[in-house]
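**Student:** Coordinates for the following, if possible.
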Amino acid sequence: MSAKAHHSLGHMIAFWTRRIFDKAVLWIYCKVFALLLAMFLCLPGRKRMSHDNGIAGTGTLRIVDNPSFPAHDFFAPGREFPVRIRHASATFLDDAMNCIRSMSIKFSHDRFKSPFDIEMNTGQTSLFWSAVSFLKFAKLRRQKYGVEYRDFNRRYPDGLKGSMEAGRRHASSFENLRYNCKTPFLYNGSDGLRRYAKYRVIPADGAPETGIDPDPSEWDQCNQRILPHETRGRNYLKHEYEDRVARRGAHYKLQIQTHPASDGEDPEVFNNMVLWDEVAHPWHDLAEITITETLDWRESTMTTFSVNNMPKSLGVIPAQSIFDYNSVNYMRAHSEIARKARLLSYKLFGMVPPIPDNDNRNVEDWGV
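**Tutor:** Predicted coordinates for the structure are as follows:
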């Protein structure tokens, strides 16, 4: 073997050794993190990994009749699904606090089983962008009475920007917010071409979004407490949503944005802190969602969502390391043990009680 060939072989061995090592570290990192969540949060605390404060509803989802997005067998024109959705506020048990709001969608009426789930939050960008940045996010939280993430926000200004962009304090309804799935997924269409996709939900009537602070400060994002002389109750958004659905239902549009895959793809395509250009990647209507009934506290709490509930052609993009942008969804895909621990905790210790209307404010735990 020539010296040049020997050198090339050495580089190849080093490359694959490093790649295998990075993927092993990622797998161990995600499994250990999920196990710690299960042991110290979900099982003893009967808590979700986040977004405990929520309300679920059921209805129907219908794929649009004349889609303008690349054809996919699962999203066949006019196809209808039963649907279960859940709106929630991140972290705190008080709707009047400055929180990120969420909408999760399940193409099923089941508590967990589904051919397709998607989870979305307010804001267009995220607070963390990889598995390792999420660990730092969690490590530097240091929450006390509604104040949190001061250290993370000062150390990671991109995360602060994501927080400022996603927080919603004075929202008038869950229905009129905009929800984004910020990290892309696979989209292998009917034509056999590989693409990537992002999803979002907007109100069907195009109502203006409420709850946005037009000029938030760093302290505003660290201090999520209710404002002085706040008159709205801890459950005002959930009560409003119940009334709205009972009166006339809630109506949404699910939309999709696609990007054609290519060799040597720019990693920033997968960065959930970077928006795709809407001229090159226009949003297309994917489905219409109509919610006709809200579920009680127990059923809302038992409802769970998973990125593993997707066809393979629409699933999680493989990640290569803890620094890979796609490692965020990889972590979600490997967190099933935490979900199972929470559901087990209800059997062992009973269902968590509904959030009382009048109780301590600015808290994330029941009875604190």
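
**Student:** Could you use CA atoms for every contact and neighbour count after this?
**Tutor:** Fine.

**Student:** which element is residue 202 on?
**Tutor:** strand 194-203 (DSSP states H and E).

**Student:** For the helix or strand following that strand, which outside residues touch it?
**Tutor:** Counting by DSSP H and E, the next helix or strand C-terminal to strand 194-203 is helix 218-222. Helix 218-222 is contacted by residues 98, 147-150, 153, 160, 163-164, 167 when judged by CA atoms under 8 Å, 6 or more residues apart in numbering.

**Student:** Show me which residues of the helix or strand that helix 218-222 is followed by are buried.
**Tutor:** Proceeding N to C from helix 218-222, the next assigned helix or strand is helix 236-248, under DSSP H and E. Buried positions in helix 236-248, judged by neighbour count with 16 or more other CA atoms under 10 Å: 236-238, 241-242, 244-245.

**Student:** now stretch 74-94
**Tutor:** 74-77, 80-94.

**Student:** Of the contacts of helix 218-222, which belong to strands?
**Tutor:** residue 167 (DSSP state E).

**Student:** Redo the contacts of helix 218-222 as TSV? Include distance to residue 140 and neighbour count.
**Tutor:** Shown next, in TSV, are the contacts of helix 218-222 (distance: CA to CA, whole Å; neighbours: other CA atoms under 10 Å):
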residue	distance to residue 140	neighbour count
98	19	29
147	12	18
148	8	18
149	6	23
150	8	18
153	9	23
160	13	23
163	14	25
164	17	25
167	18	26
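
**Student:** Export the contacts of helix 218-222 to JSON lines and append columns for distance to residue 39.
**Tutor:** Below are the contacts of helix 218-222 laid out as JSON lines (distance: CA to CA, whole Å):
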{"residue": "98", "distance to residue 39": "29"}
{"residue": "147", "distance to residue 39": "25"}
{"residue": "148", "distance to residue 39": "23"}
{"residue": "149", "distance to residue 39": "23"}
{"residue": "150", "distance to residue 39": "27"}
{"residue": "153", "distance to residue 39": "28"}
{"residue": "160", "distance to residue 39": "29"}
{"residue": "163", "distance to residue 39": "28"}
{"residue": "164", "distance to residue 39": "32"}
{"residue": "167", "distance to residue 39": "29"}
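
**Student:** Could you say which helix or strand holds residue 43?
**Tutor:** Using DSSP H and E, the element containing residue 43 is helix 43-45.

**Student:** For that helix, what is the distance to the chain centroid?
**Tutor:** 22 Å (CA atoms, centre = their mean, to the nearest Å).

**Student:** Return the list of helices and strands in contact with it.
**Tutor:** Applying 3 or more CA pairs under 8 Å, 6 or more residues apart in numbering; DSSP states H and E, one finds that helix 43-45 contacts helix 336-349.

**Student:** same for the helix it packs on, what does it pack against?
**Tutor:** Looks like helix 336-349 contacts helix 3-37, helix 43-45 (3+ CA pairs under 8 Å, 6+ apart).

**Student:** To compare against the first, here's the next sequence to fold:
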Amino acid sequence: KVRSRYFHRIGVSGKGVLKLYDNIKGLPDHKIFHPGKSYPVIVRHSNSLSADDDARIDARGAAIRILSDKTGAESPILDLTLKTGKAFYARTISDFATWLVCGLAAREEHVKRVPHVRDAVWSSLRNANSYAELHYYSNICRLFRFTDGQEMYVKFKVRPFDEKIDEDSGKVEPIGILPPETGAIPREKNDKRPLLFLAEDFQNRVNSPGGVRYIFQLQFKLIPQDEATQDIALDCTKP
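**Tutor:** Predicted coordinates:
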């Protein structure tokens, strides 16, 4: 029996506040995401596979727990998981399970037939200097119901507050068809940074006077009427 996580096994967290802008043009009224609202949040950063060395090139994660804004309440009202890269290599749970067990050779044959899946794999990897200097994406759509009964698909993104840090921060160029079987690419031999330097950096930033600042973004899409267009909108293997 597995008693620990396989992916994103260890992480580093910080507490903060999610503050929505007072005026969000075009946003329908929503129970949680309402202009002017503030919520306590917990953000957890992690590496997808590399639990013992932050210098390995790996996908980086940002899990966000939004807590109730009611006094004395500590229960979560929404949990979100985001990662680096605008797409994910598995469209369904079945695809994900098959990817995990089929082996590298079978995966490489698969991405030859669907090259955008290869792009999704490589674009997720980041050679990071700081968790706080990366862009994170939910990849999958959520279904949102607004107070007027309207429904939309929504995706989430978390980006650094500093606009000079663009989406290509930490980008990795492919060095083969797919990364090694282990998923994470080993650190360079001359890289002398501590094993958990990303975790240490985030802790130091959280405890600094300025803290860590992110922009939390939502992307809405009207639900298409026909099934084929819905299927395209829900395909997480493409940006």
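
**Student:** Mean deviation, the strand holding residue 202 of the first structure versus the second structure?
**Tutor:** Aligned to the second structure and superposed, strand 194-203 of the first structure gives a mean residue distance of 0.7 Å (mean CA distance after the TM-score superposition for the first structure).

**Student:** which of the residues in that strand are buried?
**Tutor:** 195-203.

**Student:** for stretch 99-113 of the second structure, same thing?
**Tutor:** 99, 104, 107-108, 111.

**Student:** Any idea how far that stretch is from the middle of the chain?
**Tutor:** Using CA atoms, centre = their mean, the offset of stretch 99-113 of the second structure from its chain centre is 23 Å.

**Student:** who touches that stretch?
**Tutor:** The contact list for stretch 99-113 of the second structure (CA under 8 Å, 6+ apart) reads 90, 117-118, 177-178, 180-181.

**Student:** Please identify the residue in the first structure that aligns with residue 108 of the second structure.
**Tutor:** By TM-score structural alignment, residue 108 of the second structure lines up with residue 153 in the first structure.

**Student:** distance of that match from residue 215 of the first structure?
**Tutor:** 16 Å (CA to CA, to the nearest Å).

**Student:** What's the match for residue 117 of the first structure in the second structure?
**Tutor:** Using TM-score structural alignment, residue 117 of the first structure sits opposite residue 79 in the second structure.

**Student:** Contacts only, for its match.
**Tutor:** 63-66.

**Student:** Please indicate which of those are buried?
**Tutor:** 63-66.

**Student:** The first structure: matching residues for the helix or strand hosting residue 144 of the second structure?
**Tutor:** Element membership for residue 144 of the second structure, per DSSP H and E: strand 142-145. Under TM-score structural alignment, the alignment places strand 142-145 of the second structure onto residues 185-188 of the first structure.

**Student:** and that stretch, how far from the second structure on average?
**Tutor:** On superposition with the second structure, the average gap between stretch 185-188 of the first structure and its aligned counterparts reaches 0.9 Å (mean CA distance after the TM-score superposition for the first structure).

**Student:** how about that stretch: buried residues?
**Tutor:** Within stretch 185-188 of the first structure, the residues scored as buried using 16+ other CA under 10 Å are 185-188.

**Student:** Farthest-apart pair in those, please.
**Tutor:** 185 and 188 (9.8 Å; CA to CA).

**Student:** ok so, going back, which of the buried residues of strand 194-203 of the first structure sit farthest apart?
**Tutor:** Across the buried residues of strand 194-203 of the first structure (CA to CA), the longest gap, 26.2 Å, separates 195 and 203.

**Student:** before we move on, back to that, now for the contacts of stretch 99-113 of the second structure, which pair is the farthest apart?
**Tutor:** Most distant of these, by CA to CA, are 90 and 180, 17.5 Å apart.

**Student:** Please, where are all the helices along the stretch 251-368 of the first structure?
**Tutor:** 297-302, 327-333, 336-349 (DSSP state H, counting those that start in this stretch).

**Student:** Where in the second structure does the longest one fall?
**Tutor:** Counterpart in the second structure of helix 336-349 of the first structure, with TM-score structural alignment as the criterion, is absent.

**Student:** ok, now which ones touch the counterpart of residue 9 of the second structure in the first structure?
**Tutor:** Alignment note (TM-score structural alignment): residue 9 of the second structure maps to residue 52 of the first structure. Residues in contact with residue 52 of the first structure (CA under 8 Å, 6+ apart) are 88-93, 301.

**Student:** Now do residue 122 of the second structure against residue 180 of the second structure, distance only.
**Tutor:** 11 Å.

**Student:** I meant to write residue 197 of the second structure there.
**Tutor:** From residue 197 of the second structure over to residue 180 of the second structure (counting by CA to CA), the distance is 23 Å.

**Student:** now swap in residue 227 of the second structure and tell me
**Tutor:** 37 Å.

**Student:** sec struct for residue 93 of the first structure, please.
**Tutor:** coil (DSSP: H, G, I helix; E, B strand; the rest coil).

**Student:** same deal with residue 35 of the second structure?
**Tutor:** Quick answer, by three-state DSSP: residue 35 of the second structure is coil.

**Student:** That one corresponds to which position in the first structure?
**Tutor:** Under the alignment (TM-score structural alignment), residue 35 of the second structure maps onto residue 77.

**Student:** Its match contacts residue 67, doesn't it?
**Tutor:** Yes - the criterion here is CA atoms under 8 Å, and residue 77 of the first structure meets it with residue 67 at 6.6 Å.

**Student:** Overlap of the contact sets of the two?
**Tutor:** With CA under 8 Å, 6+ apart as the test, residue 77 of the first structure and residue 67 reach no residue in common.
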